[in-house]
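>>> what follows is a protein structure lacking sequence information:
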């Protein structure tokens, strides 16, 4: 385990226990998040990775209690934030925490920002909800926040509308809104999606700087393992609504154990690779209505699947040194050699 993680002590800031989040499809609820448990320590950056449809964003919306009403619901589990069970709070009580103690950056700033209100109005709305300040003070603080996230001419930008800004600037505005009340936990849901490579690097550098200055914990949801390597202390790998591997970032890259993680890492293009085709993972993530209740959900795509993988559900268990893996290869006497480097 990396030295950095070992220095992150104390009680967890966030603890998710056996979370099950379901969506209504034609009158039947199907779990998009199925028995997920993890912890986030103070000042820790936890990356959540996996293909589209694996439940990453649904998990974050569950923590924020922003699931679409009448369609999505939390079926089971607990979400303990700073000693408080968020799931037991009513809407007014959640509103006092949401935006103040827990904030979220959404993956598409153009649809997250209201097109008919100015940038300043939208930042000030966050401040008014959680702080007792007047309009003049809120405007000055909005300008200071825009300046803190690297936006030039903040005195002018504060009066402009989202469509007048570039994608990178809109994402910086979203970050300014998210940190306006100096939250303890920031959830960043694919914060660099649809941004060019240079802007991506700037946004990630900004997030890292803000996290260090404000001593925040961060849940970073991404499909980009390069971002994970650059930013995170710990990594959670999800597949089809479940966690399949969880460990510190160094161990994940140097000793991946779940076949799915190994294949994800193998799909990363390498400069020295002269092959004409990129490595891919055959098959697709199962839809909500096709999720298997028993067995490993990756079995149909796994090159190392055994017959029992289709009927026995693997449990997420420590394979040593805090490295948790949900794979029958580690629940039997079968040799582990070759799994990490396949």
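Here it is on my side, so go on. Note that the structure is a prediction, hence the values are computed from the model and not measured.

>>> alpha carbons only for contacts and neighbour counts from here, please
Noted.

>>> need the contact list for residue 294.
By C-alpha atoms under 8 Å, 6 or more residues apart in numbering, the residues touching residue 294 are 310-313.

>>> can you show me the strands along the stretch 101-250 of the chain?
Remark: strands assigned in the stretch 101-250 of the chain by DSSP state E, counting those that start in this stretch are 102-105, 185-189, 217-221, 234-239, 242-248.

>>> let's bring in a second one:
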């Protein structure tokens, strides 16, 4: 069900400590990412999952230092990449890293690519920003990159515009731009959104191949747990701006702890069972301006909510080696320590 876990170096490539990212609305700051901490190891693929609005993309934009000017800001925490504190860097310093050492694939290639410039121009721009290279060399490298990501007729595609390409080809172009300088860390934000199933499989296979060849680390942001099972070594589950569970991919699928994680897994349709209706999670993620100030943010939707869930904010606790959960069911002081009631059955 999941790919084999690779041997990873102990020293992490990226360390995020207590990250808080806020947006100003009507003169008040609201945290879209609230106290998030995690590590990305060398050559690791880390999955970040959760519903829309849980803070996945905002977290990635914080790492890339691409938050909207004026409204978005990192309020607290630190992001240490390869020994460098990204938050303390100037704009010119971060520009030398962004696109070269850290790169990002955005979730909508049609809006991410500039419609008035050719594919080749947008690829060559990456080389000119980071390398001393001639136009001829940049064009040759661009053609080679397009060929490397599986685009046929790269010598012609390099002179075409984004609207002339299919969705799958545009996504391959985005991947080519992101890996042009062989970055150490690639952030892929919903890389298979709006693509048909066959093209999705091709894109995922391409990412795995690129990661293996270049020894990259990848942060894969998705709401598709099938993609997580196929691609990731470790998984972070986010809800309403916080991490609620973190573990390796095999444990997540075979021994989930947090009620939210279990409900997400329960909503996946299975080939070997017959259902009249698919399972769903009742309610919606609370909006940024209506986030509960105390208690568990999932409490209003949780089928196992206790009175103390509304007043006590859970913190991440270790339940097994390498497995942490933010849920009162698994805290030492919980009256139901140890998790689920006997009448709760996980698939």
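Thanks, I have it. Predicted model only: the values in this text are computed from it and were never measured.

>>> pick the one among the contacts of residue 294 of the first structure closest to residue 139 of the first structure.
Ranked by distance to residue 139 of the first structure (C-alpha to C-alpha), the contacts of residue 294 of the first structure are led by residue 313 at 54.4 Å.

>>> I'd say that closest one and residue 295 touch.
Yes. The pair residue 313 of the first structure and residue 295 qualifies as a contact (C-alpha atoms under 8 Å) at a distance of 4.0 Å.

>>> export the contacts of residue 294 of the first structure to a markdown table and tack on neighbour count and secondary structure?
Putting these into a markdown table (neighbours: other C-alpha atoms under 10 Å; DSSP: H, G, I helix; E, B strand; the rest coil) gives the following:
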| residue | neighbour count | secondary structure |
| --- | --- | --- |
| 310 | 16 | helix |
| 311 | 15 | coil |
| 312 | 14 | coil |
| 313 | 17 | coil |
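
>>> nearest to residue 342 of the first structure among those?
For the contacts of residue 294 of the first structure, the nearest to residue 342 of the first structure is residue 310 (20.8 Å; C-alpha to C-alpha).

>>> of all the residues in stretch 107-122 of the second structure, which ones are buried?
107-110, 113, 118-122 (16 or more other C-alpha atoms under 10 Å).

>>> identify those among these that sit within helices.
109-110, 119-122 (DSSP state H).

>>> which parts of the second structure are helices?
Going by DSSP H, the second structure shows helices at 56-64, 91-97, 109-112, 119-130, 135-148, 154-157, 167-179, 197-214, 225-231, 249-254, 259-266.

>>> so for residue 290 of the second structure, which of those sits nearest?
Closest among these, using C-alpha to C-alpha: helix 56-64, at 17.7 Å.

>>> after superposition, how close is the closest one to the first structure?
On superposition with the first structure, the mean distance recorded for helix 56-64 of the second structure (mean C-alpha distance after the TM-score superposition for the first structure) is 0.2 Å.

>>> hmm, who's touching that helix?
For helix 56-64 of the second structure, using C-alpha under 8 Å, 6+ apart, the contacting residues are 21, 32-33, 48-50, 67, 73-74, 79, 86, 98, 102-104, 187, 189, 221, 238, 241.

>>> and the gap between the residue nearest the centre of the second structure and residue 192 of the second structure?
Centroid check for the second structure by C-alpha atoms, centre = their mean gives residue 221 as the closest residue, at 2.3 Å. According to C-alpha to C-alpha, to the nearest Å, residue 221 of the second structure and residue 192 of the second structure sit 10 Å apart.

>>> next one: residue 245 of the second structure
24 Å.

>>> could you do residue 56 of the second structure as well?
The value you get for residue 56 of the second structure to residue 192 of the second structure, if C-alpha to C-alpha is used, is 15 Å.

>>> who has more neighbours, the two?
residue 56 (29 against 23; other C-alpha atoms under 10 Å).

>>> count the neighbours of the nearest residue to residue 230 of the second structure once chain neighbours are set aside for me.
Using C-alpha to C-alpha, 6 or more residues apart in numbering and skipping the chain neighbours, the partner closest in space to residue 230 of the second structure is residue 2 (5.1 Å). Using other C-alpha under 10 Å, the number of residues around residue 2 of the second structure comes to 15.

>>> pretty sure residue 2 of the second structure contacts residue 252?
No. If you go by C-alpha under 8 Å, residue 2 of the second structure and residue 252 don't touch, sitting 10.5 Å apart.

>>> relative to residue 311 of the first structure, how far out is the residue nearest to residue 161 of the first structure when sequence neighbours are not counted?
Nearest residue to residue 161 of the first structure in three dimensions, chain neighbours excluded: residue 118, at 4.6 Å (C-alpha to C-alpha, 6+ apart). Residue 118 of the first structure sits 55 Å away from residue 311 of the first structure, going by C-alpha to C-alpha.

>>> format the ones in helices among the buried residues of stretch 107-122 of the second structure as a markdown table; extra columns: distance to residue 339 of the second structure.
Output for those, formatted as a markdown table (distance: C-alpha to C-alpha, whole Å):
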| residue | distance to residue 339 of the second structure |
| --- | --- |
| 109 | 42 |
| 110 | 45 |
| 119 | 53 |
| 120 | 55 |
| 121 | 55 |
| 122 | 52 |
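
>>> ok so, going back, can you add distance to residue 210 of the first structure and give the strands of the stretch 101-250 of the first structure back as JSON lines?
Converted to JSON lines, the strands of the stretch 101-250 of the first structure look like this (distance: least, C-alpha to C-alpha, whole Å):
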{"stretch": "strand 102-105", "distance to residue 210 of the first structure": "13"}
{"stretch": "strand 185-189", "distance to residue 210 of the first structure": "10"}
{"stretch": "strand 217-221", "distance to residue 210 of the first structure": "10"}
{"stretch": "strand 234-239", "distance to residue 210 of the first structure": "18"}
{"stretch": "strand 242-248", "distance to residue 210 of the first structure": "22"}
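
>>> of all these, which one comes closest to residue 156 of the first structure?
strand 102-105 (23.0 Å).

>>> onto which residues of the second structure does the closest one map?
Under the alignment (TM-score structural alignment), strand 102-105 of the first structure falls on residues 102-105 in the second structure.

>>> which part of the first structure lines up with stretch 129-139 of the second structure?
Going by TM-score structural alignment: stretch 129-139 of the second structure matches residues 129-139.
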